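Trainee: here is a sequence with its predicted model. Questions after.
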Amino acid sequence: MDRLLQRAEKTYGRFERGQLPHPPEDLLQAVGRLLDLTTDEYTTMWVHARGHRPVQPLASEVGTTVPANWQDACDGQKHMMYVTDSAWRVLAYNSAFADMFAERRVPRNTARWMLLTEEARRTLLDWQTAWAPSVAAPVRTAFAENPDNEALKELDNDLRQDPIVGPIYTQGQDASIAPDGVDRRLHHPLHGPGLAKMVASAPFSAPGARAVIVIFEPDSDGQRSDLPHPP
């Protein structure tokens, strides 16, 4: 094992017996790849070896998919619900969420839509002071944690280059990590202006992924029930 891990003699034996205090991260990564550990096995090893979960997944593809049951969960939710991966790419969503967008075209990436499109800047009320800073913060954090993630690297570059959101992204001080328990105002295409109450969770099978439920409450004087439901 030591030869395969390119380590000094007896290193793996000491690690396996718990005699290697605070083993280095590169050793844990090497052991995980050599033994082809699952995400749960790799996480358990880190927790016992270093007292916390791994900062980065063992494989780059981890977190890019979720079990099909998450689509079933979205379909069974009456409120808007969607699931994204660690780079905010949409993995699952329900019909109520599709209603949020022009011609019900759900974006491939929610962070890109919220931060870089004119549609979002019209739909998300108080975009510059409320939505943009709170969305930019977790993107910055995710990229800092996973600088080798190509999707996050591309998103980071595009946000920095954008003349409108660039200053918010690079200079913002918002410390938001996830939209759990956050209330924001938006203008729903079907129901007009109102309050979006967000509840967020994290699928255990996909590190970095997030599942978000948006509970929308239209303003009492802004509801637009006269509009037909899109096909």
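Mentor: Thanks, I have it. Computed from a predicted model, the values in this text were never measured in an experiment.
Trainee: make it CA atoms for all contacts and neighbour counts henceforth
Mentor: Will do.
Trainee: now the strands: where do they sit in this structure?
Mentor: Taking DSSP state E as the test, the strands found in the chain are 80-84, 90-93, 182-188, 192-201, 210-218.
Trainee: could you export the ones you listed as TSV, including distance to residue 16 and mean neighbour count?
Mentor: Shown next, in TSV, are the strands of the chain (distance: least, C-alpha to C-alpha, whole Å; neighbours: other C-alpha atoms under 10 Å):
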stretch	distance to residue 16	mean neighbour count
strand 80-84	36	26
strand 90-93	38	22
strand 182-188	44	19
strand 192-201	34	18
strand 210-218	34	21
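Trainee: in TSV, list these along with distance to residue 156.
Mentor: Output for these, formatted as TSV (distance: least, C-alpha to C-alpha, whole Å):
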stretch	distance to residue 156
strand 80-84	17
strand 90-93	17
strand 182-188	23
strand 192-201	22
strand 210-218	19
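Trainee: what angle do the biggest helix by length in the chain and strand 182-188 make?
Mentor: Ranked by number of residues, the top helix in the chain under DSSP state H is helix 132-145. Per axes from the mean of the first three to the mean of the last three C-alpha atoms, to 10 degrees, the angle that helix 132-145 makes with strand 182-188 is 120 degrees.
Trainee: could you list the buried residues of helix 132-145?
Mentor: Going by neighbour count (16 or more other C-alpha atoms under 10 Å), the buried part of helix 132-145 is 132, 133, 134, 135, 136, 137, 138, 139, 140, 142, 143.
Trainee: wait, which of the strands of the chain is closest to residue 109?
Mentor: When these are compared by C-alpha to C-alpha, strand 90-93 sits nearest residue 109, at 5.6 Å.
Trainee: ok, structure two:
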Amino acid sequence: MELPGGLGGNDAPDGESLPELLRSWRNRAYPREVSETAAPRRRRSGLTQRELARLAGVSERWYGNLERGEPAEYSEGFLDRLSSALGLGEAERSALYLRAIGRPPTSAVAPGSAAAAGMDLTLQQFLDNQAPNPAFVTDLAWNVIGWNDPLREWFPWAAQQGNQMLWALLAPQARKQLVDWEGSWARPYLGQIRYARAQHPDDEALASLEREILARSAEARKMWNLREVHEHADGDLRRLRLPCHRGREVSVRIVALRLMRSDRLRVNVLMESGRAVGA
């Protein structure tokens, strides 16, 4: 079967539009806990546009434009997060790319996927052993590819293979949950992105992350123009005010690690003040 415009593929249904495909994929997706405030309710299977937009790290309006088939500069990072949220296979991911931006994905495997980044059982066991401290793994572009149960309790969005930087810099709730948002979190994070871009200037996932953040936030553009550079957050003491802590402010020491087998993986452990790793 052939895709519109002569772009073909046996796994892409002939004649189906992008809106039709997206609605079908969204309706079959498994409902997840994507809202921190939504009351439990009886519902059918599938995700709402609002839920899917939150999982993909964009506004409901931005996702709605895509589902209506409106042309825009949709980034690879956004399309890959959408693929992950919808649980698409690689053929379906390619179909999404072809219909949304007219070309296949740069990588045959989604860069934010565990398979692409090298997540395995040994690394997952290491994360689990850090409990009760939250721990997680990100790839080079800060896509969360592995986590333990405490991390999922603290940051529910991360368990949907979210992106650490997009949530921290663009999500409205991040400004409330990350104490001293601009000074302690946003500016250091932008400095880390700048440093990573200097180290890996040809990495498309990093370039896409930078473009998306700067395109969606005037405040981020203003901080970016300060041209600050930060290598990592290892050893930093920062404060959080999360819903799971019921309004209590928590101080955490960040332990950031690199694996010897790959310089493209980051392991992070959040040590609550007075609590040791593996305690």
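Mentor: Everything's here; your move. These figures come from a predicted structure and were not determined experimentally.
Trainee: got a TM-score for the pair?
Mentor: Superposed pair, TM-score by TM-score structural alignment, normalised by the length of the first structure: 0.62. Supporting alignment: 157 aligned residues with a C-alpha RMSD of 2.3 Å.
Trainee: and the longest helix of the first structure, how far from the second structure on average?
Mentor: For helix 132-145 of the first structure, the mean deviation from the second structure after alignment is 1.1 Å (mean C-alpha distance after the TM-score superposition for the first structure).
Trainee: so where is that helix in the second structure?
Mentor: With TM-score structural alignment applied, helix 132-145 of the first structure matches the range 186-199 in the second structure.
Trainee: so what's the gap between the matching stretch and the chain middle?
Mentor: The gap between where stretch 186-199 of the second structure is centred and where its chain is centred comes out at 16 Å by C-alpha atoms, centre = their mean, to the nearest Å.
Trainee: list of residues touching that stretch?
Mentor: Identification of contacts with stretch 186-199 of the second structure by C-alpha atoms under 8 Å, 6 or more residues apart in numbering yields 140, 165, 168-169, 203, 206-207, 210, 220, 223-224, 227-233.
Trainee: show me the residues you listed that map onto helices.
Mentor: Per DSSP H, these map to helices at 165, 168, 169, 206, 207, 210, 220, 223, 224.
Trainee: tell me the one of those residues nearest residue 237 of the second structure?
Mentor: Distances from residue 237 of the second structure to these, taken as C-alpha to C-alpha, are shortest for residue 168 (16.4 Å).
Trainee: surely that closest one touches residue 177?
Mentor: No. Applying C-alpha atoms under 8 Å, one finds residue 168 of the second structure not in contact with residue 177, separated by 9.3 Å.
Trainee: that older thread, reformat the buried residues of helix 132-145 of the first structure as a markdown table; add distance to residue 2 of the first structure.
Mentor: A markdown table is the format used below for the buried residues of helix 132-145 of the first structure (distance: C-alpha to C-alpha, whole Å):
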| residue | distance to residue 2 of the first structure |
| --- | --- |
| 132 | 49 |
| 133 | 48 |
| 134 | 46 |
| 135 | 44 |
| 136 | 43 |
| 137 | 41 |
| 138 | 39 |
| 139 | 38 |
| 140 | 38 |
| 142 | 33 |
| 143 | 33 |
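Trainee: so which of these is the closest to residue 206 of the first structure?
Mentor: Closest to residue 206 of the first structure out of the buried residues of helix 132-145 of the first structure is residue 142 (14.2 Å), distances taken as C-alpha to C-alpha.
Trainee: look up how far residue 152 of the first structure lies from that closest one.
Mentor: Using C-alpha to C-alpha, to the nearest Å, residue 142 of the first structure is found at 8 Å from residue 152 of the first structure.
Trainee: can you work out which residues contact both of these two?
Mentor: The contact lists of residue 142 of the first structure and residue 152 share residue 87, where a contact means C-alpha under 8 Å, 6+ apart.
Trainee: quick revisit: make JSON lines out of the ones in helices among the contacts of stretch 186-199 of the second structure and add neighbour count and distance to residue 92 of the second structure.
Mentor: What follows is these, written out as JSON lines (neighbours: other C-alpha atoms under 10 Å; distance: C-alpha to C-alpha, whole Å):
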{"residue": "165", "neighbour count": "22", "distance to residue 92 of the second structure": "26"}
{"residue": "168", "neighbour count": "18", "distance to residue 92 of the second structure": "29"}
{"residue": "169", "neighbour count": "23", "distance to residue 92 of the second structure": "29"}
{"residue": "206", "neighbour count": "20", "distance to residue 92 of the second structure": "23"}
{"residue": "207", "neighbour count": "20", "distance to residue 92 of the second structure": "24"}
{"residue": "210", "neighbour count": "20", "distance to residue 92 of the second structure": "26"}
{"residue": "220", "neighbour count": "18", "distance to residue 92 of the second structure": "33"}
{"residue": "223", "neighbour count": "17", "distance to residue 92 of the second structure": "37"}
{"residue": "224", "neighbour count": "20", "distance to residue 92 of the second structure": "35"}
